[in-house]
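Trainee: Pasting the sequence and the predicted model now:
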Amino acid sequence: MSRPRAIDQQPRPSSAAADAALLLAGTQPRYASVATAVATEILEGQRPIGSLLPSEQDLCLRFGVSRSTVRQALRRLGELGLVAGAQGVGTRVISDQPRGQYVLAVRSATEVMGYSMRTRLDIRSRAPLVADGALAKRIGCAAGSAWRHVAGMRRDAESDAQISICDLYIAEEFAAVANMPDLASTPAYRLIRRQLGIAVEVVTQNISAIALDMHQAEALGVPIGSPGLFIRRQFLAAGGRMIEATTNVHASAEEFVYSLRLGPPEEG
């Protein structure tokens, strides 16, 4: 079986989903632009943990800004827990995981699906349902199709930090998977493959910017109307049959960073 392919993974450049790849989104003061550029290098591994950043003077020359602007940028990076300064030594990279954020770095379909392996699902409910028009549009299924809905909160597997409101929709023919204890720590598609030998061939992903409604905001602990991200993933088996769909609602980019790295464009 060939390795799964990921498609429809790139958000529109002008959308808030693209801004979610930045630590400081929106119209940025100069220091924030500097902080974002350096933070991106840290997140992408160009500046490994333990390495020293260039001197303030070198950063001033690189970005064409004043020393006070560079110091503001370094202060912001320190607030994010990425760097720490030491008298007489310089500024050292101490983490590639911003404090208070969950960073999802994606380079392949394997990493899209590996997202579930780095987290755990705090399951709140399980129930059968038949897709009405609204749900059909939400997850991209046929109206009238049968699903097992598993609702919960996704959390970081190590820190237990809250990441997103998570809803799984498992095709009714695989309903037994919805009740498996392993579902909290193992993706449904993996359980389906393990139990029934049906493998995912294609993963599609759509990202949308949203304003959080009352229930979403309350669950995520932010004000009603706060900016958020809605991420839908469809897991397709042979012939395009959807065996699972997931939706995740995240709070603003201050809490969740989606980083997408692609290879060079194809020739021709």
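Mentor: Happy to help now that I have it.
Trainee: contacts, neighbours, all on C-alpha from now
Mentor: Noted.
Trainee: All the helices of the stretch 151-268 of the chain, residue numbers only.
Mentor: 175-178, 188-196, 214-220 (DSSP state H, counting those that start in this stretch).
Trainee: Can you spell out which helices and strands pack onto the longest one?
Mentor: Which is helix 188-196. On a contact count with 3 or more Cα pairs under 8 Å, 6 or more residues apart in numbering; DSSP states H and E, helix 188-196 meets helix 175-178, strand 242-250.
Trainee: hmm, 10 Å instead?
Mentor: Under the contact criterion of 3 or more Cα pairs under 10 Å, 6 or more residues apart in numbering; DSSP states H and E, helix 188-196 touches strand 162-171, helix 175-178, strand 227-236, strand 242-250.
Trainee: The first one too?
Mentor: Helix 175-178 sits against strand 119-130, strand 146-156, strand 162-171, helix 188-196, with contacts defined as 3+ Cα pairs under 10 Å, 6+ apart.
Trainee: 8 Å instead, please
Mentor: Contacts defined by 3+ Cα pairs under 8 Å, 6+ apart place helix 175-178 against strand 146-156, helix 188-196.
Trainee: and of the ones you listed, who's closest to residue 69?
Mentor: The closest of these to residue 69 is strand 146-156. By Cα to Cα, the value is 34.0 Å.
Trainee: if we can go back for a sec, could I get the helices of the stretch 151-268 of the chain in JSON lines, plus columns for mean neighbour count?
Mentor: Converted to JSON lines, the helices of the stretch 151-268 of the chain look like this (neighbours: other Cα atoms under 10 Å):
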{"stretch": "helix 175-178", "mean neighbour count": "19"}
{"stretch": "helix 188-196", "mean neighbour count": "17"}
{"stretch": "helix 214-220", "mean neighbour count": "15"}
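Trainee: now the ones you listed in TSV, with distance to residue 57?
Mentor: Converted to TSV, those look like this (distance: least, Cα to Cα, whole Å):
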stretch	distance to residue 57
helix 175-178	57
helix 188-196	51
helix 214-220	41
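Trainee: can you tell which of those is closest to residue 265?
Mentor: Here helix 188-196 is closest among the helices of the stretch 151-268 of the chain (Cα to Cα), at 29.8 Å.
Trainee: Direction-wise, compare that closest one with strand 162-171 and give the angle.
Mentor: Counting by axes from the mean of the first three to the mean of the last three Cα atoms, to 10 degrees, helix 188-196 points 40 degrees away from the direction of strand 162-171.
Trainee: What lies in contact with helix 188-196?
Mentor: Defining contact as Cα atoms under 8 Å, 6 or more residues apart in numbering, one finds that helix 188-196 is touched by 170, 174, 177, 178, 183, 198, 199, 200, 235, 243, 244.
Trainee: one more structure, for comparison:
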Amino acid sequence: MVTVLGQQPRYMQLAQTLVNEIQSGRYPVGSTIPTEFELCEQFGASRSTVREAVKQLVQLGMVVRQPGVGTTVKALRTEGAYRQVMQQLSDLQRYTADTVLEILSKETEPLDDPAVCDLLRANPGETWLHVKSLRRSPGSPDPICHTDAYIHPAFRSLVIDEGELHTPLFTMIERQFGEQIAEVQQEIRAIALPADIARLINAKARSPALWMCRRYLNRRGDVVEGAIIIHPADRYSYSETFQRGWNSA
């Protein structure tokens, strides 16, 4: 397979290199990273590219810019909401590792449902990859959910390897296209199980179900993948732990 990484902006690649170097100890906490001029020379990059790369590190809370001092390393890990997002992605990866995806269909089709367009922040007529699937848990005879996944047109040539059915679709996108998921937005609500979905998952129509919508966004805020997941109420539970920060009132 030919992989083209041109979709990933140069400044993001440079930012990732700097993150790796900070975390490896090349630039310890309290030290300064090279100046913009020095980074331009080291990477053979323009000043605007370097400036955008350093801006990413500032937004992640890893460095701080100080006039007359330079850019100082503040932390080895990201802060606040960004770290929380990455923990959530890790949780999703563990969930898929413990279950198996069964592909029902995989079609490239134009969007015509206004509700789906709204969920994906897409325009009617855009051609997305639509993947219908069931997810199964070992030891359970019935599927635990039905999923309608929609992949952005830029990634609609996604290859789903039958040997990677424990791997999330968003991870496959990252690997094949050099994209990076930075945020997951999730919405949950209770519904009555639709009859067509009930037949596929061997459940009773109109019985209680959990409807979930997940949007996977890249660093630019674009929806890379959107998924509508429906769980019968008796086959899935969702648990979260909320902690108060030490500095909270």
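Mentor: Nice, thanks for sending it over. What you see is a predicted model, and the numbers here were worked out from it, not measured in a lab.
Trainee: what's the TM-score here?
Mentor: Remark: TM-score between the superposed chains equals 0.60 [TM-score structural alignment, normalised by the length of the second structure]; 169 aligned residues with a Cα RMSD of 2.6 Å.
Trainee: Can you add distance to residue 104 of the first structure and give the helices and strands packed on helix 188-196 of the first structure back as CSV?
Mentor: Converted to CSV, those look like this (distance: least, Cα to Cα, whole Å):
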stretch, distance to residue 104 of the first structure
strand 162-171, 11
helix 175-178, 25
strand 227-236, 12
strand 242-250, 12
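Trainee: OK, contacts around the residue nearest to the spatial centre of the second structure?
Mentor: Most central in the second structure under Cα atoms, centre = their mean is residue 181, positioned 3.5 Å from the mean C-alpha point. Listed by Cα under 8 Å, 6+ apart, the contact set of residue 181 of the second structure reads 170, 174, 216, 217, 218, 219, 224.
Trainee: Which of the helices of the stretch 151-268 of the first structure sits closest to residue 155 of the first structure?
Mentor: Checking those against residue 155 of the first structure by Cα to Cα gives helix 214-220 as the closest, at 11.5 Å.
Trainee: which helices and strands does the closest one pack with?
Mentor: strand 162-171.
Trainee: how big's the offset between the strand it packs on and the second structure?
Mentor: Taken over the aligned residues, the distance from strand 162-171 of the first structure to the second structure averages 1.0 Å (mean Cα distance after the TM-score superposition for the first structure).
Trainee: Give me the contact list for that strand.
Mentor: By Cα under 8 Å, 6+ apart, the residues outside strand 162-171 of the first structure that reach it are 102, 121, 146-156, 177-178, 188, 216, 219-220, 242-251, 255-256.
Trainee: tell me which residues of that strand are tucked away?
Mentor: Within strand 162-171 of the first structure, the residues scored as buried using 16 or more other Cα atoms under 10 Å are 162, 163, 164, 165, 166, 167, 168, 169, 170, 171.
Trainee: matching residues in the first structure for stretch 210-217 of the second structure?
Mentor: Under TM-score structural alignment, the match for stretch 210-217 of the second structure in the first structure covers residues 229-236.
Trainee: Tell me where the longest helix sits in the second structure.
Mentor: Longest helix in the second structure, counting residues (DSSP state H): helix 80-97.
Trainee: list the buried ones in that helix?
Mentor: So for helix 80-97 of the second structure, counting by 16+ other Cα under 10 Å, buried means 85, 86, 89, 93, 96.
Trainee: can these go into JSON lines with extra columns for distance to residue 71 of the second structure?
Mentor: Listed next are the buried residues of helix 80-97 of the second structure as JSON lines, based on distance: Cα to Cα, whole Å:
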{"residue": "85", "distance to residue 71 of the second structure": "25"}
{"residue": "86", "distance to residue 71 of the second structure": "25"}
{"residue": "89", "distance to residue 71 of the second structure": "29"}
{"residue": "93", "distance to residue 71 of the second structure": "34"}
{"residue": "96", "distance to residue 71 of the second structure": "39"}
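Trainee: Verify the stated contact: residue 180 of the second structure with residue 220.
Mentor: No - under the criterion of Cα atoms under 8 Å, residue 180 of the second structure makes no contact with residue 220, lying 9.9 Å away.
Trainee: In terms of neighbours, single out the busier of those two.
Mentor: Higher neighbour count among residue 180 of the second structure and residue 220: residue 180, with 19 against 9, using other Cα atoms under 10 Å.
Trainee: Excluding sequence neighbours, find me the nearest residue to the counterpart of the more buried one in the first structure.
Mentor: Residue pairing (TM-score structural alignment): residue 180 of the second structure is matched to residue 199 of the first structure. Once flanking residues are discounted, residue 199 of the first structure sits nearest to residue 193: 5.2 Å by Cα to Cα, 6 or more residues apart in numbering.
Trainee: again with residue 67 of the first structure
Mentor: Leaving aside its sequence neighbours, residue 67 of the first structure sits nearest to residue 60 (Cα to Cα, 6+ apart; 6.1 Å).
Trainee: got it, and residue 157 of the first structure?
Mentor: In space, and not counting its chain neighbours, residue 157 of the first structure is closest to residue 119: 4.3 Å by Cα to Cα, 6+ apart.
Trainee: my guess is the one you found meets residue 153, correct?
Mentor: No - between residue 119 of the first structure and residue 153 there is no contact under Cα under 8 Å: 10.3 Å.
Trainee: who's more crowded, those two?
Mentor: Neighbour count, other Cα under 10 Å: between residue 119 of the first structure and residue 153, residue 119 has more, with 22 against 19.
Trainee: Roughly how far does that one sit from residue 125 of the first structure?
Mentor: According to Cα to Cα, to the nearest Å, residue 119 of the first structure and residue 125 of the first structure sit 18 Å apart.
Trainee: swap in residue 211 of the first structure?
Mentor: Relative to residue 125 of the first structure, residue 211 of the first structure is positioned 24 Å away (Cα to Cα).
Trainee: And these two? Which one has more around it.
Mentor: Neighbour comparison, residue 211 of the first structure and residue 125: the larger count goes to residue 211, with 16 against 10 (by other Cα under 10 Å).
Trainee: Now check the second structure for the residue matching that one.
Mentor: By TM-score structural alignment, residue 211 of the first structure lines up with residue 192.
Trainee: State the helix or strand in which the nearest residue to residue 259 of the first structure once chain neighbours are set aside lies.
Mentor: Distances taken as Cα to Cα, 6+ apart put residue 105 closest to residue 259 of the first structure, at 4.4 Å, once the chain neighbours are dropped. Element membership for residue 105 of the first structure, per DSSP states H and E: strand 102-106.
Trainee: same question, residue 119 of the second structure
Mentor: Using DSSP H and E, residue 119 of the second structure sits in helix 114-120.
Trainee: got the contact list for that helix?
Mentor: 111, 123, 124, 215, 223, 225, 226.
Trainee: Distance-wise, check residue 125 of the second structure relative to residue 192 of the second structure.
Mentor: Shown here: residue 125 of the second structure relative to residue 192 of the second structure, a distance of 29 Å by Cα to Cα.
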